[in-house]
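>>> Please work out how this folds:
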Amino acid sequence: DKQKAWQRLDDTFKMTPLPPKTARPPGAYLEVRGRKAKLRALPLENVTADWDGHGLASAIRIGKSNRVVSVPSPGLIDGNSAVWSPDRSQLAFVAQLDDLCTPNTISSAAFIADAATGKLHELERAAKGLAVEWVADHKLAIAGDGGVAIYDLEAGTQAIVEGAKGLVAPRQRPKCTAAEPEPPDTDIPDPEPDLPEHVGPIPPSDAGGH
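Purely as a prediction, here's the structure:
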């Protein structure tokens, strides 16, 4: 098996190879296999949760404030999408709203959580996945169905980035679960009616003389 070759994204957004046998650098990283890339961010600094095998959890706990954050059921927080703002005051993440992946239906939402209060605010929903990335302490870039928008959280405004279609971080899409099949028809047919032991003409009785 080939060993993993680590590369670092530099300030010019180019991948720079690291020396052979370099251990994985701390923090989030992209796992690239062929033409597919997956974002790996867990474990996440100052956040604990009961993550499942896909990096999903119904609730998270923010360490310093001990606040518990959850999204409306049956939504699940995608831990590999979560990223702290530069000043560590807010946590942005993507949550999957369901896991059935019905075509052309809204299935993901982007949220921010206040680290001190745990207050949750939803910013955007999408049917084709979302990616989030901080560009300043209170400015968040979101890549969604309509392209890329910059949300100014202090001003309460958003601006579309013309021509932009995505971020460095790949879009997070729901981990699909096949819909449960319809249960089989369990109607029990009516039983056959009880029949007498003898069917046919009743024989004459043997009463009387010859």
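>>> can we go C-alpha only for contacts and neighbour counts from here?
Noted.
>>> who does the strand of greatest length in the chain touch, helix- and strand-wise?
As assigned by DSSP state E, the longest strand anywhere in the chain is strand 76-84. Packing partners of strand 76-84 (3 or more Cα pairs under 8 Å, 6 or more residues apart in numbering; DSSP states H and E): strand 36-40, strand 56-57, strand 59-62, strand 90-96, strand 131-136.
>>> can you give me the angle that strand makes with strand 131-136?
Interaxial angle, strand 76-84 versus strand 131-136 (axes from the mean of the first three to the mean of the last three Cα atoms, to 10 degrees): 20 degrees.
>>> by how many degrees do strand 76-84 and strand 90-96 diverge?
150 degrees.
>>> tally of neighbours for residue 33?
8 (other Cα atoms under 10 Å).
>>> Please provide the structure for the following sequence as well, for comparison with the first:
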Amino acid sequence: MKRNRTFSGLLLLAGALLVAAAVGLALLSVWKSAAQRDERTEAAHRLQMLTAEPIAGVIGDHADEEMPRLELNGRDYIGLIELPEYGVSLPVAADWDTGLFPFRPACYSGTLYSGTLVIGGSGGEDCFAFISQLDAGECVMFTDARGVRYAFTVSRITHHAALGAAELEDPESLLLLFVKTGRTYLLAHCVTA
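Model prediction:
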């Protein structure tokens, strides 16, 4: 009888610890999300100030070069992605992070200069939430860390159950944006405007 009470007490304690851990993780996630939103806002503002008078760029001009990085508050950025029709202006982190709370949007692979840039985002309100509303023909701007601005047009939107190399290698698209929405991936294929 005493053994059953001890076992029941241990189970209750374990349950309470699991609930406390879940609440702690939820609070940490909310805090981290807010901190990243503030970081994105500050980085976007600073990148806009540094690239206040952008120069028009042409894909292929620096095809053999790596994209320059701009370090702000300990994080490297490759530029700023803008969607004027949505009032969206987001800094793009230089490195893809697979940690528990990754910064998005970020460069997944490729370079803008060679026409192979793939940028991944999250579906959060302060990131790529707009992507599900994008239509073919809409404008996407990317300003690199040098202040060179490239204009793109969304050529098509595709949906995929899984995301692999085949989906991310599109020779017709010079810029590819992707985000996971629920159980599917949404890709915005962009060509020069």
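>>> TM-score of the superposition?
The pair, once superposed, lands on a TM-score of 0.27 when counted by TM-score structural alignment, normalised by the length of the second structure; 88 aligned residues with a Cα RMSD of 5.3 Å.
>>> that older thread, so which of the helices and strands packed on strand 76-84 of the first structure is the most surrounded?
strand 90-96 (a mean of 25; mean count of other Cα atoms under 10 Å).
>>> Next SSE downstream of the helix ranked longest in the second structure?
Longest helix in the second structure by number of residues, with DSSP state H as the criterion: helix 2-50. Going down the chain from helix 2-50 of the second structure, the next helix or strand is strand 55-56, by DSSP states H and E.
>>> and that next one, what does it pack onto?
In this structure, strand 55-56 of the second structure makes packing contacts with strand 148-160, judged by 3+ Cα pairs under 8 Å, 6+ apart.
>>> list the buried ones in the strand it packs on?
Within strand 148-160 of the second structure, the residues that count as buried by 16 or more other Cα atoms under 10 Å are 148-157, 159.
>>> could you dump the helices and strands packed on strand 76-84 of the first structure to a markdown table with distance to residue 29 of the first structure?
Below are those laid out as a markdown table (distance: least, Cα to Cα, whole Å):
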| stretch | distance to residue 29 of the first structure |
| --- | --- |
| strand 36-40 | 5 |
| strand 56-57 | 17 |
| strand 59-62 | 21 |
| strand 90-96 | 16 |
| strand 131-136 | 13 |
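>>> So what's the residue count around residue 15 of the first structure?
So residue 15 of the first structure, with other Cα under 10 Å, has 12 neighbours.
>>> How much space separates the closest residue to it other than its chain neighbours from residue 30 of the first structure?
Among residues not flanking residue 15 of the first structure along the chain, residue 9 sits closest, at 4.6 Å (Cα to Cα, 6 or more residues apart in numbering). With distances taken as Cα to Cα, to the nearest Å, residue 9 of the first structure is found 10 Å from residue 30 of the first structure.
>>> Neighbour count: these two, which is higher?
residue 30 (17 against 12).
>>> Run through the residues that contact the more buried one.
37-40, 169 (Cα atoms under 8 Å, 6 or more residues apart in numbering).
>>> Determine the angle, from 0 to 180 degrees, between the helix or strand where it lies and strand 76-84.
Following DSSP H and E, one finds residue 30 of the first structure within strand 29-33. When the same axes, to 10 degrees is applied, the directions of strand 29-33 of the first structure and strand 76-84 differ by 120 degrees.
>>> Next, the angle strand 36-40 makes with strand 29-33 of the first structure.
Using the same axes, to 10 degrees: strand 29-33 of the first structure against strand 36-40 is 150 degrees.
>>> How many neighbouring residues does residue 32 of the first structure have?
Neighbours around residue 32 of the first structure, by other Cα under 10 Å: 11.
>>> and it, what is it in contact with?
residue 38.
>>> Kindly report the same for residue 118 of the second structure.
107-111, 168, 175-178.
>>> do that again at 6 Å, thanks
Contact criterion Cα atoms under 6 Å, 6 or more residues apart in numbering gives 108-109, 176-177 as the residues in contact with residue 118 of the second structure.
>>> what's the nearest residue to it if we skip its chain neighbours?
residue 176 (4.7 Å).
>>> Against residue 10 of the second structure, how distant is the one you found?
52 Å.
>>> So if I had to pick from those two, which one is more boxed in?
More crowded of residue 176 of the second structure and residue 10, by other Cα under 10 Å: residue 176, with 24 against 12.
>>> Residue 47 of the first structure contacts residue 67, correct?
No. With contact defined as Cα atoms under 6 Å, residue 47 of the first structure does not reach residue 67; the gap is 9.9 Å.
>>> Now do the shared contacts for the two.
Common neighbours of residue 47 of the first structure and residue 67 (Cα under 6 Å, 6+ apart) are residue 61.
>>> re the thing from before, closest one of the contacts of residue 118 of the second structure to residue 41 of the second structure?
Of all the contacts of residue 118 of the second structure, residue 41 of the second structure sits closest to residue 177, with 19.7 Å by Cα to Cα.
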